[in-house]
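K.L.:
need a 3D model of the following:
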Amino acid sequence: MERDYLILAHQYYDSSIRHLESEDDLRLSYAALDMRLAIEATIYKKCEMLGQFKEELPKNVWQPKPLLLRIEQLHPELNTKMKIAVAIAESDAPPSNESEWIQFPIDIKILGKDYGTLGGYVHMTTPHDLESVSYDKIRKKLAEIIERWAILVKSWHFTVTPRLVTNNACKSCGTRLLYSEDFIIQRKTIRCLSQDCGAEYKINQKLELEYLSAFEIPCMHCSNVMDVHKSQIGKYIDQVVIGKQPSLILECPVCAGKTKGFVGISYESKPHGKI
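P.N.:
Sure, this is the predicted structure:
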């Protein structure tokens, strides 16, 4: 049976309300858990609404916060204070009275923050906080989050076709870069959507992508200089810390020659008088 994420979100929302309205403080953790599930389902629904571009998202990225970052890169308008306004008029002209318009906020950034807050309520209270925990404050905060979600979700059946740029490939992993033209206008950092990469690009004065490389390595076979992003060497750092010296092989995009390098850590001596 096909399940709709938005329907599931409303079901978990209703369940969260029932837990919250009970007078049992122990059920507050269930209210928080159900609301987290409602937020997860809401974010998954927005991913489905990306249409053909949802296939560009890595299959191994499912956590809400990383998904929100990727959705924002495709729909930056969803991370603003912009609202969608709808009005019903009897004439051809739109109503001039603001009170006749129904406004729907579409800012999704708050979902990530609320999701993290709710996570603090689904675990056992630590011994340090056990005596000072206030269930009234928790109940009030849960009510705020639930109300905020109920308002936000009303706008989620509205969808805007993103103006995407898709003709660039990541210099780090070769994956197609996918981002909205609005990201260029806003001069935001572009990130590779691949879970295993995460290479970053800034927008320069000419409104062009500029690769943020960690360092450069000359090709051993030609005059080309290869950019190395921090994500390419990050996975080797743990090996270095335990005393190993891992190597990496870079393939030149110009001559296809391979250059072998090693990853290490340089320790500087402490200045005199410093501990």
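K.L.:
going forward, measure contacts between C-alpha atoms and count neighbours the same way
P.N.:
Fine.
K.L.:
tell me, how many residues neighbour residue 241?
P.N.:
For residue 241, the count of nearby residues is 11 (other C-alpha atoms under 10 Å).
K.L.:
hmm, I was thinking of residue 109
P.N.:
Around residue 109 there are 16 other residues, counting by other C-alpha under 10 Å.
K.L.:
likewise for residue 71?
P.N.:
Residue crowding around residue 71 was assessed by other C-alpha under 10 Å; the count is 22.
K.L.:
got it, and residue 13?
P.N.:
For residue 13, which is what you asked about, the neighbour count (other C-alpha under 10 Å) is 23.
K.L.:
before we move on, what about residue 112?
P.N.:
Taking other C-alpha under 10 Å as the neighbour definition, residue 112 ends up with a count of 18.
K.L.:
could you also give me the structure for this next sequence, so I can compare it with the first?
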Amino acid sequence: MAASLEELEQRLSHLRTELRGAVRARDKAETARIRRALREAEAAWEQALETEAGPDGEALLTEPPAPQASATTGAPRRKERPTHGSIPIREQVHQALTLLGAPASPKLISSTYEAFFTESLVATKLASLRRDEERSFTAQGYARPYYICAALTHDRLVPARGLLALSTWPVERRIIGPLSPRADFLTHAVGTAEQIQRLTTAGHPAPDAAWRLLRRFALTIPGAYDAAAPEPEPVRVIAAAHAEAAVHQQEDDQQRQAAAQRARAQLADVQQLFGAAPMRDALRDAGGTLS
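P.N.:
Below you'll find the model as predicted:
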């Protein structure tokens, strides 16, 4: 007996939950199996819907000629397939930033996610993400467990250009002072090396892309890379990054802490996450004039 629409919809929901777990576990074989099952369930759902609609509903279920013709080639179907059960882009960014441990650019976030996870993350899609997150926070407050927010400049407390951060981080970690870009770079290197260590310990060899990412970090950290070795050693990268970070850590921490204190005293919650309005915007909102 054919499954009902309700049963098929429950199966689709269950499969999407399983797919998310398989993707997070980086189990490629299981991910492929679940995707096949999803496609079969979706086809069965379409057939059941057509049967339920009957002859009178045929026109409603028929796709326009152009999309239907292109679907027979297979290319559009491959483009659309990842949207079924795929991880939301904000969650992808959250996972990458959690791994990196410090504010990062969309390009680095994308490279990191693609190095360690099975799905791609297109950096250009992050352009409007922070604005969407700010609108959501303004409307709902702390309704979500986390938000993708801004890093803040240490002097004006405005959004640091081209950097994303997590709302769950303390303000100090999201402040960008004169020494912070290098300090955060070293934090990124440590986070990448530690993730490779975790994978290795768990018996899951790190992908080649992850090693290439670690090599990019190691090449610019004194003592982190042995040119004679086929791959950088995570332990060595971590030690070298910590050694360099210690040189400027005290001064960088002081600058961040001072800026964070000003942010907490002067800014509302939404501004602490997404930055104060630049002076030009503030004057315009206040009805002022610019010379």
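K.L.:
how close are the two chains, by TM-score?
P.N.:
Overlay of the two chains. TM-score (TM-score structural alignment, normalised by the length of structure 1): 0.24; 109 aligned residues with a C-alpha RMSD of 6.0 Å.
K.L.:
wait, a helix at residue 32 of structure 1?
P.N.:
Yes: inclusion of residue 32 of structure 1 in a helix is indicated when DSSP: H, G, I helix; E, B strand; the rest coil is applied.
K.L.:
that one reaches residue 116, doesn't it?
P.N.:
No: using C-alpha atoms under 8 Å, residue 32 of structure 1 is not in contact with residue 116; the gap is 10.6 Å.
K.L.:
show me where the stretch 1-150 of structure 1 has helices.
P.N.:
When assigned using DSSP state H, counting those that start in this stretch, the helices of the stretch 1-150 of structure 1 occupy the ranges 5-21, 28-48, 64-74, 109-119, 135-152.
K.L.:
out of those helices, flag the one nearest residue 232 of structure 1.
P.N.:
Between residue 232 of structure 1 and the helices of the stretch 1-150 of structure 1, the shortest gap by C-alpha to C-alpha is with helix 64-74, which sits at 19.1 Å.
K.L.:
not counting sequence-adjacent ones, nearest residue to residue 73 of structure 1?
P.N.:
Nearest-residue entry for residue 73 of structure 1: residue 179, 5.3 Å, with adjacent residues in sequence omitted and distances by C-alpha to C-alpha, 6 or more residues apart in numbering.
K.L.:
which is the next helix or strand following the host helix or strand of residue 132 of structure 2?
P.N.:
Taking DSSP states H and E as the definition, residue 132 of structure 2 sits inside helix 129-140. For helix 129-140 of structure 2, the following helix or strand on the C-terminal side (DSSP H and E) is strand 148-153.
K.L.:
if I take that next one and helix 129-140, what angle do their directions form?
P.N.:
110 degrees (axes from the mean of the first three to the mean of the last three C-alpha atoms, to 10 degrees).
K.L.:
could you list the buried residues of strand 148-153 of structure 2?
P.N.:
Going by neighbour count (16 or more other C-alpha atoms under 10 Å), the buried part of strand 148-153 of structure 2 is 148, 149, 150, 151, 152, 153.
K.L.:
tell me the helices and strands packed up against the longest helix along structure 2.
P.N.:
Using DSSP state H, we find that the single longest helix of structure 2 is helix 234-266. Packing partners of helix 234-266 of structure 2 (3 or more C-alpha pairs under 8 Å, 6 or more residues apart in numbering; DSSP states H and E): helix 171-174, strand 175-176, helix 180-201.
K.L.:
pick the most buried one from the ones you listed.
P.N.:
Among these, judged by mean count of other C-alpha atoms under 10 Å, the one packed with the most neighbours on average is strand 175-176 (a mean of 28).
K.L.:
and the next helix or strand past the helix or strand harbouring residue 38 of structure 2?
P.N.:
Using DSSP H and E, the secondary-structure element containing residue 38 of structure 2 is helix 28-53. Per DSSP H and E, helix 28-53 of structure 2 leads on to helix 58-61 as the next helix or strand towards the C-terminus.
K.L.:
residues in contact with the following helix or strand past that next one?
P.N.:
Scanning forward in sequence from helix 58-61 of structure 2 by DSSP H and E, the next helix or strand is helix 65-71. Applying C-alpha atoms under 8 Å, 6 or more residues apart in numbering, the external contacts of helix 65-71 of structure 2 come out as 76, 77.
K.L.:
residue 109 of structure 2: neighbour count?
P.N.:
Neighbour number of residue 109 of structure 2 under other C-alpha under 10 Å is 26.
K.L.:
thought residue 91 was touching it, still the case?
P.N.:
No: using C-alpha under 8 Å, residue 109 of structure 2 makes no contact with residue 91, being 11.7 Å away.
K.L.:
which residue ranges form the strands in structure 1?
P.N.:
According to DSSP state E, structure 1 carries its strands in the segments 83-86, 102-105, 164-169, 176-180, 190-191, 200-203, 209-211, 215-218, 225-228, 247-251, 258-262.
K.L.:
so which of the ones you listed gets nearest residue 148 of structure 1?
P.N.:
The nearest among those, by C-alpha to C-alpha, is strand 102-105 at 9.7 Å.
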